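**Student:** only geometry, no sequence info:
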């Protein structure tokens, strides 16, 4: 039985300034990797990580950093079990870029829902939601490679924006 998790207001900041991880090309059954692309993407991830750190320092915000680079800060921590894969999460949210532009937000009094680790939402959101229990409120800063990557979402989240 899937339990429904209702997560309080969730602010998600996306840093869309970095490149996605290096693409792999298939040719004749072989996987080819371009070392130059891998090196550039490694540098881009490091630059984006530094940009996020500078942003957080300017804002005076201290956040936990996961091994994948997703930052999180619980604003309201309600005791209880955290979300697990396969559970439905319901969130009130606001997505904004590091420059403050709001890209998406849930309507007042409404939520969006998704199945943890199954639905097609940002991988950084799947990661962050699993740090929260029902009723929690948090801020997540999700690097581009765990959100919309190099091209943005082709609607409101621009390509290579921060």
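**Tutor:** Yep, it's here. Being a predicted model, the structure only gives us computed values, none of them experimental.

**Student:** from now on I want contacts and neighbour counts done on CA atoms only, so please keep to that.
**Tutor:** Noted.

**Student:** what's the longest helix in the chain?
**Tutor:** Ordering each helix of the chain by length in residues (DSSP state H) puts helix 35-59 first.

**Student:** and that one, what does it pack against?
**Tutor:** Contact partners of helix 35-59 among helices and strands, from 3 or more C-alpha pairs under 8 Å, 6 or more residues apart in numbering; DSSP states H and E: strand 137-143.

**Student:** quick one on the thing from earlier: could you list the buried residues of the longest helix of the chain?
**Tutor:** The neighbour-count check on helix 35-59 (16 or more other C-alpha atoms under 10 Å) flags 41-42, 44-45, 48-49, 51-53, 56 as buried.

**Student:** stretch 91-99 now?
**Tutor:** Buried residues in stretch 91-99, counting neighbours by 16+ other C-alpha under 10 Å, are found at 91-98.

**Student:** measure stretch 118-131 end to end?
**Tutor:** This stretch, stretch 118-131, spans 16 Å end to end (C-alpha to C-alpha, to the nearest Å).

**Student:** next up, a structure to set beside the first:
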């Protein structure tokens, strides 16, 4: 009886010491070349948009455009020189705006968009305008030239603004609360 138990434990011991083969995933991870291709395509889109914007600015000799650190360009239509308060995070601002393409075709007029109340940095809105509003004083009007990555991106708006399209928006800040 003792021999049988010893024999049984020995077989169990030998079976437990066998090495098992590692299992391979059924769906292997995508190769890094797909990600590299996406990065390269994004860089090309960025460069193309930037060259279109710079060409537009070069042709518009009547205005002086400034570059923001947030990745858009802007020019003052009405600038107030006196030292006034500017919107900061949490303020509720009231403004009117339009949206055009770089050929000055109106996509959405001020009449259609109406007056917008917006809580600064607390609501989802066009990224370039969100950042641009913080540069404004009450009564100022600024035209923003916003590349797609700061506007409607790779999806557009599903209506008048296509994918990867640069937009222009003229914004007038009416009030800050």
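**Tutor:** Alright, I've got the coordinates. None of the values given here were measured: they were computed from a predicted structure.

**Student:** please state their TM-score.
**Tutor:** For this chain pair, the superposition-based TM-score is 0.73 by TM-score structural alignment, normalised by the length of the first structure; 132 aligned residues with a C-alpha RMSD of 2.3 Å.

**Student:** picking up where we left off before, quick check, nearest of the buried residues of helix 35-59 of the first structure to residue 74 of the first structure?
**Tutor:** residue 56 (14.8 Å; C-alpha to C-alpha).

**Student:** now the helices for the first structure?
**Tutor:** 35-59, 123-129.

**Student:** so where in the second structure does the last one end up aligned?
**Tutor:** Under TM-score structural alignment, the alignment places helix 123-129 of the first structure onto residues 127-133 of the second structure.

**Student:** where along the second structure do the strands fall?
**Tutor:** For the second structure, applying DSSP state E gives strands covering 66-67, 73-78, 92-97, 99-100, 106-108, 115-119, 141-146, 167-176.

**Student:** ok, and which of those strands has the densest surroundings?
**Tutor:** strand 141-146 (a mean of 25; mean count of other C-alpha atoms under 10 Å).

**Student:** so what touches it?
**Tutor:** By C-alpha atoms under 8 Å, 6 or more residues apart in numbering, the residues outside strand 141-146 of the second structure that reach it are 53, 71-79, 128-129, 132, 136, 166-173.

**Student:** how close does the residue of the first structure most remote from its centre get to residue 36 of the first structure?
**Tutor:** Distance from the C-alpha centroid of the first structure, by C-alpha atoms, centre = their mean, peaks at residue 28 (34.6 Å). The spacing between residue 28 of the first structure and residue 36 of the first structure, counted by C-alpha to C-alpha, is 21 Å.

**Student:** related to what we said a few turns ago, now the angle from the longest helix of the first structure to strand 71-76?
**Tutor:** Angle, helix 35-59 of the first structure to strand 71-76, by axes from the mean of the first three to the mean of the last three C-alpha atoms, to 10 degrees: 30 degrees.
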